[in-house]
Structure formats: structure tokens, C-alpha cells
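Peer 1: Can you look at this prediction? I've put the sequence above it.
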Amino acid sequence: MEIIIGTYEEFLVGYRLVSKSEDSPGFDSEDVSKRKKLFLKQSFSNHAHSGSIRTIASSNKFIASGASDEIINLINIKHRVEKGTLSAHNGTITDLKFFRSSYLFSASDDGKICVWDTHKWQCQKILHGHKGSIKSIDLHSSGKILLSLSSDKTLRAWNLIKGRCAYIINIKDVANQVLWSPTNHYFAIVFNDHIDVYDIGNGSIVHSIVKNQLNYSKRLGKLLFIDDNHLIISGDEQELIIYRIDISEVINRFNAHENRVKDIELIDLETIKDDSLYLEQFSKSTKFLVTISSDKLIKIWSIDCDNLKTPPILIAEIDVDCRPTCMTVWTNNQNLQLNGGIDIPELKLSDEELETCRAKLKSKRIEKQNQIATIQNTVNSDTNTSNDSNSNEFLESNQKDDDDELIIKSMRSESKILKSKSRLKGKKLPRRHKILNDKKNYLKKISTKRLKNKK
């Protein structure tokens, strides 16, 4: 597991989560908890941009970062090499999202959304429509729908199969973030002073969370879904809030940092495949919450999703000595993680579709049985005295005859083409040849007339 942050100082910096064993320096034998203690260690740094970094995204193989220099920088995280840069925007890159390891979606202040093929790194499509800068984008887990939020006070849903806008929702204020719920049944829009949760079925607001309900005095920031019923809310304050939607209540709040929280990420432990981290010490319901703040700290918290009222436990932190702006978390099993590489869910047929499929299969079987019955009847009528082996030979010969007829038909069609070509050599010439012959005859006539006049 590796946390990559973007900074105001134009750098990308990576921090790897590692464990401290008994042999490590600084181990205290009296403190048993240190046997399995985790801590963060810097893994790389890269001066990737010539402006402050605004957004980062990760796939199974690549890290993409966007900045105010209007450029997307690419790093192959597996081989630890720079891949290059992408430039198609005329404004600050505001958001980046990967779909698995196949496509990268980039949004910008210029109002455009670019779709990049990650194999050739070419811009396959540009989605136009927004009249203002794009604040946030998020992908449906199927990869078929993209939500985009703009300063023109509209939310657009894009049909990525057809490559066009499916519908538009007008909103009252400029919003900062849009994101899907884990099941994709809902999506949320985050404003400065409230949060609206929409039902994807009818496109209406099913729940609204006002800042006063949260006892929050400052601006709301990033939002995460734990599940369809629980949210983690951050903002310009030091606190993080866990909110339950169905009862409209704050069920937990804790001080995460000494300054405002800049970004948050929730990590499923199933996406981390590293035996050295001793992850078996955590329960199956545990998830890691990663937070970064203006206080220059990265913190990792363990959250028990079965009992969200219990306060999260701080398991690792590090002072990065720079001003972080955004982050992404790269794991070695990224496809399972919904926040980074997106896993396509298993397609399920409805009962009606299953019935129609079964009916079609039945009709096909009945047709085959009828065909076999008619063939057998003809065979029995023609060869009453023949045995089973002869009838089988007869069926095979009929099949061969049918194949021969098909071959003969194809040969006849080919022979027609050959005949039409051979006719060109005869009297019936195409118009082009006819014109040429007429010209030759005309020239001959003129030449003979001139010779006669001279004489």
C-alpha cells in the first residue's frame, strides 16, 4: 500500500506503509503492540509539474496527476519510471478518474472532459457541453455513465457508450464534489453548506444534509461513502464526521488533525496483498481511512465498519514537511478498490429475461426434434429394409449432398462473375471502350478526307 500526495510545491511524493518488527531499531520489548506496529516511509519524490498539483488518480499500473500548468503527468508506478505527459486542455486540470487500466478521464477549467486510451495514450473522445469550469467527475462502476459537476450550476450524466450527454440536472449553487455510492443506487453532491443525496432511479433528492445539522461552522469539504447508509464528511475544520442517513444523525465525530482536512480516502484491506503488514491483526470489517491536512501530516486510521460508533484508531502518521493538496492510494490489488481502478459487477438477468431465454431455447430444441423426425420418416419410407447403420449412412450422405449443393451454388455464382468478365472481351464493351473506338473511327475519317482534298 502506497500513499501518493500532490503538493503546492509542484512535487509528487510517495509514502509506503511498512511494519516494524522486533528486529527493527526503536523496538521496545515492554510494549507488545509495537510488534505489529505500522508506520509510513517515503518511497519516492518527483518534480512532476510547473504549478501546484490539484488532482491525482491511480490505476493498477499508472499514477496520473493534474496541475495548474494544464498538463497531465504519467508515472508507471510498477516500474517506477516516468511515462510522459498529456496535453489537450486549456485550463487547470481539476479532476482525474481511471476506469480500470483501460481509460483515463480528465476534466479541466476549460469545460472539457477528455477520454484517454491508456494503451496508446491517445485522446479518444472529448465531451463538450459545460459552459463553465468542471469541478468534479465520477464514474459508474460499469463504466457506462459519467457524472460531471460544473460551475455553470449543472450536473450532467454522460452516456459513455454513445458518447453524449444523457440528461442534465440544474442545481441552485456551485457545488464542489459529486460521487457514486458503492452500489451505484445513489449519488451525492457536496456544496459549501449542504449535501444532497439523489436516487438514480428517478433523479430526485432523497436526503439533504444541512451544515447546521452537523454542528459545522465552516465550509464542507470531501465526502466518502462507507456504504449506502453511512457517510464520512470532512471540511475546513479539524473534525471528521460519520453520518447515518436513514436516521439523519451524526453517530461519530473525532478530531483528525490540528488544521483543515484536505483529502480523505477509504481503503478496503482486501485490496492490500502484503504479508509483512500483519493485516490479520485487524478484523474483516476493518477499513483504513487515510487523511491529509494543512498541518502537513498524513494519518492512517482503522475503522470498524460493523461498529461505527467506536472511535477510529490511529495506526500510522508522518510529517511530510510540505503542503499537501490532494492524494491517491495505490494498492497491489487495485481492481478490487472502488475508489481507484473500478471493478465491473457481475451482470444479472431478471426473471422475465430468463423466461424469454428459456422459451427461445425450448423452441429451438423443438425445431431440431421436428427436423430429426422428418428426416427419419423419409429414411424409413425409402429404405424400409435397411438397418440402423444404413440409415445413418443415408443421413450422412444427405448432409454431404446438401453441402455439395451449397458448393455448386457458390461455384455458379462465381461462374456468373467470370462470364460477366469474359463478356467484356467480346462485342459488348463498356462505355469507356466504346468512346475510345468512336474517337479512333472519327480520326480515321478526318485523315482520309484531308488526303482526298490534297490530291
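Peer 2: Noted; the coordinates are in hand.

Peer 1: contacts and neighbour counts: CA atoms only from here.
Peer 2: Fine.

Peer 1: OK, contacts around residue 419?
Peer 2: Residue 419 is in contact with no residue at all, counting by Cα atoms under 8 Å, 6 or more residues apart in numbering.

Peer 1: A further structure is provided below for comparison with the first:
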Amino acid sequence: MATVTSIKRARLASSSKEKKKVQPVAQNDHHLVSSTKGKQRAKQSTKPASDDTVLPASFKVIAGSYEKLLYGFDGSVSLDETKDGYKFELQPIFVFPAHVSCIKAVAASPNGGKWLATGSADEVIKVWDLRRKKEIGGLMHHEGSITQLQFPSRSHLLSASEDGSLCLFHARDWVVLRTLKGHKGRVNSMAVHPSNKVALSVGKDNTLRMWDLMRGKGSASTKLGKEGEVVRWSTTGSSFVVQSKNTIDVFTVDMVLRHTITHPSRIHTIRFSKRVNGSGELLLVGAEDKKLTIYDIPDDPEKMPTVIAEMTGHSNRVKAVEILPLALPRSTKANAPLSTIILCTASSDGKIHVYDLALLPADQKAGSEVLQISPVAEYDTKGTRLTCVTIADGEALEHASSVNGKRKRGDEDSEQEDEDEGWGAHEQEAEHDESG
């Protein structure tokens, strides 16, 4: 059998307990070619992790498509003196067929953006070194299409699949630390809490499940009465949403339904974000109506979220959205902002759009006229049906840190060791208690 491509000579395989389910992938050294029951216990353990990393000054956008093509872009921001503002640009760096079937999920590791993971209907998760623009190998643990990928930290990758399971991989030697089973049928979506201690998942079995990532087992579940398609935590981790068709259900952390939002058209993607100007949370909704709709989340949990703005410009459904806090170049203007948040969308129209969330004013609240916001940068793939998108960090600027900016990006290995705490040194397969 062909050998496995290595990451620092470590094998893309699992421990002996998982070896039967993980197959090596043939080495091809493929480079990225440039061609232009515990609800209460869970509630107590969901304290958000501190966000104190230095913000990147540039970024990379990676998008997948039905046509198996993987697109990569370098993103930059510079001062635009003519318009007394900032200029955002996307520069293509690669495009090539990355899988043998459609690409359904992409994810980039945070705090440095070293690793990229891509998942496909071919049942393989491919791992790429973004810094070297090189394919590392394939993880073949799942026996169904990959539906979602997420890096909870830069040393861990979580995957969801149509085979009904979730897998937590260690991003140093790529062993399987956890296999979470419990869904009967495909897992459509999963979301890791900001604390990195618990995760949620929804699937074809109409069930919402909560997983204890520290212990590698299910901690709670509830029947939704409909198929959940996307699940997302709020930025504070104090609530979450489940999307199904054109509805969004808002839940408290202990799985109590608070609100149901009915969107005007079929929804494909949702994402929470903080505001750039002012305080509070936003809910970003991409749908068949060719827009990314922004809902304001009131401070009073009893009040319904309301539409305050729309990101426009696409000519077909918005399939995916991702966000990234970004440092801005220093300006001579008094009180010039040091940072912003960019939104990146991928659409079936074949276009990648970048939006600047700083264009949403602080006083844009419920009752205001719905603001129309145009993209600040775009790239047209000329008809490729894009399915997913992610944003990776570029270089960091020391002057712009996040809210608690006390720590600069340090030694990767030592930080990875810190992140490994509590995730479990040994792999274990967790069967969910079906009575839960």
C-alpha cells in the first residue's frame, strides 16, 4: 500500500484502536499550484475562552465548489488616500481540482492560519500546509461525505459526516482523539462553544445533541421536530441558533427555545459576529434571496432579533459566510480605527465577496431603515458554483490586538501544548446514551 504523506514526518493515521477505520492516502506531494445528561453541568462549563491574540494585517480566502475546484486568494488592506479610507484587494494564488468529488467543507486553523482542511463527497478530509502551499495528506476515517469542518483551536480539527459521526483530530500527528456517535443518519452541522469544552450537532434524525469534548461523550439531546441544517453558537456562548429551511430557532444554553425567526427565503448559511462600531451581537444570514441579511440581537433576550442591514451584490444564492477580525494600517487621521471585521461570502453565482463590517454604524438598530452595504472587494470565478468558504490569518500587526490584547503570537509548539490540556491524551470512542 502506498505510503502516507507526513506532517513533520508524523503519520496521517490513528492509534491502534482506530486503525481499522483509517486508511492511508497515496502520497502525491500535490502543491497548491498557482494558476491565477448533563444540561446543568454543560451550562456551568461553557465559559468563553479568553480572546487575546494579536490581529492579522492580511488574510487568505479559500473557497470550494461543486466542480471540485479549490480557490485560494491573498487578501490585503491598505490606506486609500484618494477616498480617505481603506482599500481591500483579493489576489488569486491558486485554483485546481482538490478532490475527486464536490468540495463540501473548508476550514483554516486560527492564530496563524497554518493548516487548511477540505472535506468532500469523496469521504476524504485533505490537510494542507497553507504556508508552504502544499498538500500534506488525507484523513480517511469517515465512511460518508464530509459535511462540515472546524478548528476549535489550531491544534485540533473537528469533522462531521453523513456517516452519523463527529471526529476530533489532533493537528500535530493527526490521530483521532474522539469519535462521537449518536446521530442516526447524517450530521448536517456542528458548532464548538467558545470555551472549546462542548459542541452541538444537528442531523437528519431531527435531533439536537450536545457533546462533552473533555470526556468525549454526549451530555444532552433533544428532539427538534424537524431536520436541523445549521447550528451556531453566539459569540458570547450564552445562546445558540438552529436553522431549518427558512426558520431560525434561538435557544438558551440549556436548550430552551426562546424565539423563532422566519426569514423571507430559504436559508443556506448563518453566522454570529460582534459589531465593529458599538456593542452587541449580529446574526448574519445568507439565503436564496441573493443577500447576506444582518439581524440585530437585542441585549434584552426577550426581544426578537430584527433586520437592520443587507450585504448586497450577489446574483444568486449565498451559500457560505465567514468572518475575521482584521488589523488596519496606521493612519494619520485622528481617532483612526485600529481594526475592523471583514465578512467573506461565497455564492452560486461564482463570486467571492468581501464586506467591511465597519460600514455598519453603531446607531443602526431596530426601527432604522434597512441599510444596504456593497462589497469592498470581489473576485469572479466565471460561473463556478461555490459551496463553502473560510478565511485564514495572514501576518499580524503588533499595534492592533483584540479586546484583551495582552499576548503576542508566540511559540507555536508551546501554545499547542497548552491547548492540548483537557482534550484527552488517549483516544476513545464515545457512544451516546440513547436514552438522553
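Peer 2: Sure, I can see it. Quick caveat, the model's predicted, so the values are computed rather than measured.

Peer 1: check contacts around the closest residue to residue 67 of structure 2 other than its chain neighbours.
Peer 2: The shortest distance from residue 67 of structure 2 to any non-neighbouring residue, by Cα to Cα, 6 or more residues apart in numbering, is to residue 102 (5.8 Å). Shown in contact with residue 102 of structure 2 (Cα under 8 Å, 6+ apart): 64, 65, 66, 67, 68, 69, 120, 121, 122.

Peer 1: would you turn these into TSV with neighbour count and secondary structure?
Peer 2: As requested, the contacts of residue 102 of structure 2 are exported to TSV (neighbours: other Cα atoms under 10 Å; DSSP: H, G, I helix; E, B strand; the rest coil):
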residue	neighbour count	secondary structure
64	30	strand
65	26	strand
66	18	coil
67	18	coil
68	22	coil
69	22	strand
120	27	strand
121	21	coil
122	18	coil
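
Peer 1: How far off centre is the longest helix seen in structure 2?
Peer 2: Longest helix in structure 2 by number of residues (criterion: DSSP state H): helix 412-420. Distance, stretch centre to chain centre, for helix 412-420 of structure 2: 21 Å (Cα atoms, centre = their mean, to the nearest Å).

Peer 1: what's the answer for stretch 344-352 of structure 2, then?
Peer 2: Taking Cα atoms, centre = their mean, one finds stretch 344-352 of structure 2 lying 16 Å from the centre of the chain it belongs to.

Peer 1: before we move on, what about stretch 183-192 of structure 2?
Peer 2: For stretch 183-192 of structure 2, the distance to the chain centre is 15 Å (Cα atoms, centre = their mean).

Peer 1: Secondary structure element holding the aligned partner of residue 202 of structure 2 in structure 1?
Peer 2: Here residue 202 of structure 2 is matched to residue 149 in structure 1, going by TM-score structural alignment. Using DSSP states H and E, residue 149 of structure 1 falls within strand 145-150.

Peer 1: What sits closest to the aligned partner of residue 261 of structure 1 in structure 2 if chain neighbours are left out?
Peer 2: Aligned by TM-score structural alignment, residue 261 of structure 1 pairs with residue 318 of structure 2. Closest residue to residue 318 of structure 2 apart from its sequence neighbours, by Cα to Cα, 6+ apart: residue 347 at 4.4 Å.

Peer 1: contacting residues around that neighbour?
Peer 2: Counting by Cα under 8 Å, 6+ apart, residue 347 of structure 2 touches 314, 316, 317, 318, 319, 320, 385, 386, 387.

Peer 1: now, which of these sits nearest residue 401 of structure 2?
Peer 2: residue 320 (26.7 Å; Cα to Cα).

Peer 1: Am I right that that closest one is in contact with residue 388?
Peer 2: Yes. The pair residue 320 of structure 2 / residue 388 is scored as a contact, 5.3 Å apart, by Cα atoms under 8 Å.

Peer 1: Just list the residues touching residue 282 of structure 2, thanks.
Peer 2: Under the criterion of Cα under 8 Å, 6+ apart, the contact list for residue 282 of structure 2 reads 272, 273, 274, 275, 294, 295, 296, 297.

Peer 1: how deep is the third one tucked in, by neighbour count?
Peer 2: Yep, that's residue 274 of structure 2 we're talking about. For residue 274 of structure 2, the neighbour count with other Cα atoms under 10 Å is 18.

Peer 1: ok, now the second one?
Peer 2: Other residues near residue 273 of structure 2 come to 21 when the count uses other Cα under 10 Å.

Peer 1: In terms of helices and strands, where is it?
Peer 2: Going by DSSP H and E, residue 273 of structure 2 is in strand 267-274.

Peer 1: Trace residue 123 of structure 2 over to structure 1, please.
Peer 2: With TM-score structural alignment as the matching criterion, the partner of residue 123 of structure 2 in structure 1 is residue 70.

Peer 1: Neighbours of the nearest residue to that match once chain neighbours are set aside, how many?
Peer 2: Of all residues not flanking residue 70 of structure 1 in the chain, residue 92 sits nearest, at 4.8 Å (Cα to Cα, 6+ apart). Counted with other Cα under 10 Å, residues neighbouring residue 92 of structure 1 total 24.

Peer 1: Likewise for residue 174 of structure 1?
Peer 2: Other residues lying near residue 174 of structure 1 total 16 when counted by other Cα under 10 Å.

Peer 1: now swap in the one 3 residues further on and tell me
Peer 2: Residues contacting residue 177 of structure 1 under the criterion other Cα under 10 Å number 23.
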